[in-house]
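[1] One predicted model, sequence on top.
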Amino acid sequence: MNIPNAIITEQFIKHTEAIMDCTQNGILAIDTTKTVINCNNATGQLLGRNPQDLIGKPLREVIDTCNSSISRVIETGQPEFSTPININGRSIIVHYTPLYMRNKITGAVAIFQNISDSDQVISELECLRHQYNQLETFIDSSFDGIMIADTHGQVIKVNKAHTRLTGLNKCSFIGKYINDLFNQGIFKYESLTGKCLQEGHTVTGLQYINPTKKDLIVTASPVFNSDGSMAGVIANLRDLTELSQLKDKCKMSQVRTKRGHIELSNILKEKLRQDKIVAASPEMIKVLNMSERVARTDTTILLTGESGAGKEIVARIIHHASERAKGNFIQINCGAIPENLLEAELFGYEEGAFTGARRQGKAGLFELANNGSIMLDEIAEMPINLQVKLLRVLQEQETFRVGGTTTIKLNARVIAATNKDLWDCVKQGTFREDLFYRLNVVPINVPPLRQRQDDIIPLVMNYLNCFQEKYHVNKCFDPEALSLLEAYQWPGNVRELKNVIERLVILCEGNIISSQLVAEHLNRNQKLTLEPVVVNGLLPLKDAQEKLERALLQLALDKFKTTRKAAQALGIAHSSVVRKLARHDMKPVQLWTTYIDS
């Protein structure tokens, strides 16, 4: 059967057009007059026009940017490849090729390749490559050995630490199956990776490595895909010997740190002794240690604590331990000066600022404290209007004298002190919240004397020596008198203790200050309350006293954790409790704990 040539030609043309329309790249053909003779769908989509409407149009009306290049190709017969152009905001690469029919140029073909999508794909690939490289770096940087296997138990990744722990290079593992490695004798015991693959959860156990003769702790954990299917297993390897060595190093480091703290504490105690500062309790040593640390900086400090606890001493220590020690240490009690005079005292005044002002004016305490320190005691008593001015000093490090207009630059460290809860004052509206935050940079609480009993006897002896020199007398305390002083709660803190010792030195007629005299001058504010004692029969008074004493001691020890607290409850010295326990042959566990804690 013969098919007409016309039909064959028509089918060929349709096939050719179908192939062109299926092509992702745009194809545009022109004749020698630069008129469009063919155009596929991809070109129409690229130009945003119907491809049938473009046929028969001059090239310059369709896409003028190709006009000059395609003219050269028709004239020279030389193709031009990878010419970049921009169409509708898209980056396009164009390849121009001459169109020959019977060895004669009858036109040219332009092929358009959209590289915008390619750029995005390349960018995403670069991002993935970067993330992969980062992951590789993280895995290789791990101190633990890491091995990754797929769902078939085939090793796909090991890190450098794995090589160190097993003694074998990466080639000995990558591409190998876990079971084969066991069969080769590299591992012993059970396959934790295989067990993890079978059971689908994390398993941990010991694994012996033949090449290095080491026992390793191996943890194999499953890795899951987003759909919940298992993607593989990651195993972490840790050397028991290395872990033991690290543990020993940590212990040694802790020992060195503890030894360093003890040495620093001893150095501080020696320095305090040289500076005639009495502090023996752990609580006060901790405060002084912190004070010395913050003294090296210029930060603002807020000292809190009861009246008479020793805030001024701490402030002086901070000043003398700092680089400002050569400057002045100025102290002012904000609650002791009338409001109308406090501003002039703090910030100074100019000539004629108010009635009675000095003719030449006067420098304020902040100016006198320049390059030194100023302690604002009882800061909670500062009037609210002066708090604004103090806030400016802290923020700007500058001030104005009363009646003055010239800015005075300041370089003084502020140490504020109060026996009140400043935050309560803020809530009551008597203290500015912004000033509170400016002052409360480094808060240091000075504990009351009743919370640092180890300081009581050293303070007593210190003040006894001072007043003996002052009054030219020779006095000493009866042991029971010292016990009473140690057991007293000292509501007035160190200030009260100092006054009591001075009074006892003056009023004692002999050389020994007796417990009776001490008891007369101590106004106890904590008295031991006891339940009524019931007597059911006669017995010697001495025996009754012993039984009552033993019962009270046992009651106090049962109620309180330490002998020191028991002594406070019974109203006697700690040393007296220890002696009485020994006399009654009472040796509770708390007794030894007390020595450690105290």
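    Happy to help now that I have it. These figures come from a predicted structure and were not determined experimentally.

[2] Going by C-alpha atoms from here, please, whenever you check contacts or count neighbours.
    OK.

[3] which parts of stretch 325-342 are buried?
    325, 327-335, 342 (16 or more other C-alpha atoms under 10 Å).

[4] who touches that stretch?
    For stretch 325-342, the surrounding residues in contact (C-alpha atoms under 8 Å, 6 or more residues apart in numbering) are 316, 319, 365, 368-379, 381-383.

[5] So which of those belong to strands?
    Those of those mapping onto strands are 373-377, per DSSP state E.

[6] ok, of these, which one's closest to K214?
    Lowest distance from K214 to these (C-alpha to C-alpha) belongs to S373, with 62.5 Å.

[7] That closest one - how many residues pack around it?
    The burial count assigned to S373 is 28, neighbours taken as other C-alpha atoms under 10 Å.

[8] how near is it to Q395?
    Counting by C-alpha to C-alpha, to the nearest Å, the gap from S373 to Q395 is 16 Å.

[9] Also S82?
    Going from S82 to Q395 by C-alpha to C-alpha gives 65 Å.

[10] swap in R60?
    The value you get for R60 to Q395, if C-alpha to C-alpha is used, is 71 Å.

[11] Could you check which of those two is surrounded by more residues?
    Of the pair R60 and Q395, R60 is the one with more neighbours under other C-alpha under 10 Å, namely 14 against 11.

[12] one more structure, for comparison:
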Amino acid sequence: MRTADLLYLIEASQRLHLSDILDKLDDGVIAVDAEGRICFENEAYSRIVGVSERKTIGRNLHVVEPDAILLKVLETGEPIYRNRQLIHSVGKFVAMRIYPIVKNGKIKGAYSIFQDVSEFDKLNQEFHRMAGIAREYGNQLNEKQSLSHLKIVRRSPVYDKVLDKALTIANTDASVLIRGESGVGKEVITRLIHENSHRSGKPLITVNCAAIPDSLIESELFGYEDGAFTGSRKGGKLGKFELAHEGTLFLDEIGDMPYAMQAKLLRALQEGEIERVGGSKSISVDVRIIAATNQNLEEMIKAKQFRQDLYFRLNVVGITVPPLRERKEDIIPLINHFLQKNNEKYKKHISISPEAYHQFEAYEWPGNVRQLQNYVESMVIMTDEDGTVRSVPLALYKSESSQDVCEESLIDDLQNSFLLEEVSFAEAVRRYEQRLIRAAVESCDGNRDLAIKKLGISRRTFYRKLQDE
């Protein structure tokens, strides 16, 4: 290169100020010297962090942002890349690339180039929220279709009063506590309320409090931040409260919520805010709460198993769904509804004789509507294509001999799984437990409460074992 050309380049570089060029970038740029003093920042940096240059230039980053990753690069001399990093002092997420400045083998400083991804992060969270809602809708689709768009089957005046009360309070934001035995259809009342409220266009999110382990229920309800605990999903997870924002949150089996968690739930309901596990930021949520239980909460309050203040918060409006034995007028309409549904499902033309209808009405149905629904489906499956059901041989009473046969069969299955199929001992026991639970539910005619008592296990264990199937 000629001397004249070299002199021109030197003069040109002096005329063109590097800071002017960097100020035109949309990316934020900050540089520190070897001691950590901020010696340069462009206009984008000031805009992103919301602090003017005159307030930060010359200050030591150890004071301004003690946890800054830029200081780590300054110490180690190793570049770092992060797609999502929270700047704690301003509460914003950025994507950053940080490099050391090395001259003659010594670290003279470090600089960071970053983009504000807070808006993208919000969009990403909203995407995950909508994806979670979509999953919830998918899980509830079959149940929702089975309600035939809430054309509820009934003839009983007693049940009509329940429906009238549900419709009366539907378009309010009052919390509702639904009481009733297992299988009476508390979730049907919940859907009726939600679908007739001003929140009907928003999500209805269901949480079964009995089916979630104590250690996970807080993160299930409130969500968690990235890295909140070992095994947590990268990027964190939205909780049911956020998924139900502007909609309805249905807390089923509320009596099984751990006592320690009840205080946190009460605080969320009172303040309208939640805090994710591993987070420090309060998040506003707008949800209508509907809770359901088949337990005696008043007795649980006396036994210090349920908080009285939470009870009052939930029980603004109480609805009790009567068992099927107290609304026998609904039995035949329900049978006909389930019969038509299953005839279509299995492409059959099964009918029921008057004698069989009489037997259906005479039975007490301890498992309520759920038991009746399951029995009719089983009846359709086991009856010839165009047959007529003339009697209902309900297995109401189990003889000692049949119980012994059942126990022997379960033990044989355990031995066969372990010895013949060469599965692990744990797997063989898991299969045995599942068979035992199914047998208990069947022997109690679908009444899960009776099955739990018969098995002598907690409700939480019962539902967890069912989920393992």
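    Good, I have the coordinates. Remember, it's a predicted structure, so these values are computed and weren't measured experimentally.

[13] Report the TM-score for the pair.
    Here the TM-score for the pair of chains, by TM-score structural alignment, normalised by the length of structure 2, is 0.52; 252 aligned residues with a C-alpha RMSD of 1.5 Å.

[14] Can you lay out the ones in strands among the contacts of stretch 325-342 of structure 1 as a markdown table showing distance to V460 of structure 1?
    Formatted as a markdown table, these follow (distance: C-alpha to C-alpha, whole Å):
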| residue | distance to V460 of structure 1 |
| --- | --- |
| S373 | 30 |
| I374 | 30 |
| M375 | 27 |
| L376 | 28 |
| D377 | 26 |
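
[15] Format the buried residues of stretch 325-342 of structure 1 as TSV; extra columns: distance to Q11 of structure 1.
    Output for the buried residues of stretch 325-342 of structure 1, formatted as TSV (distance: C-alpha to C-alpha, whole Å):
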residue	distance to Q11 of structure 1
A325	105
G327	106
N328	108
F329	108
I330	108
Q331	109
I332	109
N333	110
C334	108
G335	110
L342	109
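
[16] Looking at these, which are in strands?
    Among those, the subset assigned to strands under DSSP E consists of 329-333.

[17] Which pair in those has the greatest spatial separation?
    Maximum pairwise distance among those (C-alpha to C-alpha): 13.5 Å, between F329 and N333.

[18] number of nearby residues for A395 of structure 2?
    Per other C-alpha under 10 Å, the neighbour tally for A395 of structure 2 reads 11.

[19] I'd assumed it was in a helix, is it?
    No - going by DSSP: H, G, I helix; E, B strand; the rest coil, the assignment for A395 of structure 2 is coil, not a helix.

[20] and of the ones in strands among the buried residues of stretch 325-342 of structure 1, the nearest to T204 of structure 1?
    Taking C-alpha to C-alpha as the measure, T204 of structure 1 lies nearest F329 of those, at 64.1 Å.

[21] Please pull up the equivalent of that closest one in structure 2.
    Aligned counterpart of F329 of structure 1 in structure 2: L204 (TM-score structural alignment).

[22] got it, and I457 of structure 1?
    Counting by TM-score structural alignment, I457 of structure 1 corresponds to I332 in structure 2.

[23] Give me the secondary structure label for its match.
    Reduced to three states by three-state DSSP, I332 of structure 2 is helix.

[24] picking up where we left off before, relative to G183 of structure 2, how far out is the match of F329 of structure 1?
    Distance from L204 of structure 2 to G183 of structure 2, counting by C-alpha to C-alpha: 20 Å.

[25] residue contacts, A166 of structure 2?
    Contacts of A166 of structure 2 by C-alpha under 8 Å, 6+ apart are 189, 192-193, 319.

[26] run the last query once more with 7 Å
    A166 of structure 2 makes contacts with 189, 193, as judged by C-alpha atoms under 7 Å, 6 or more residues apart in numbering.

[27] Flag every buried residue along the strand or helix carrying it.
    In the assignment (DSSP states H and E), A166 of structure 2 maps to helix 157-170. For helix 157-170 of structure 2, a neighbour-count test (16+ other C-alpha under 10 Å) marks 159, 162-163, 166-167, 169-170 as buried.

[28] Now render these as TSV, adding distance to I411 of structure 2.
    Listed next are those as TSV, based on distance: C-alpha to C-alpha, whole Å:
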residue	distance to I411 of structure 2
Y159	44
V162	46
L163	47
A166	48
L167	51
I169	52
A170	51
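
[29] Quick check: of these, which lies closest to R97 of structure 2?
    Distance to R97 of structure 2 across these (C-alpha to C-alpha) is lowest for A170, with 52.7 Å.

[30] Counterpart of T3 of structure 2 over in structure 1?
    Residue correspondence to structure 1 (TM-score structural alignment): T3 of structure 2 is left unmatched.

[31] Count the residues that sit near T3 of structure 2.
    Neighbour count for T3 of structure 2, taken as other C-alpha under 10 Å: 7.
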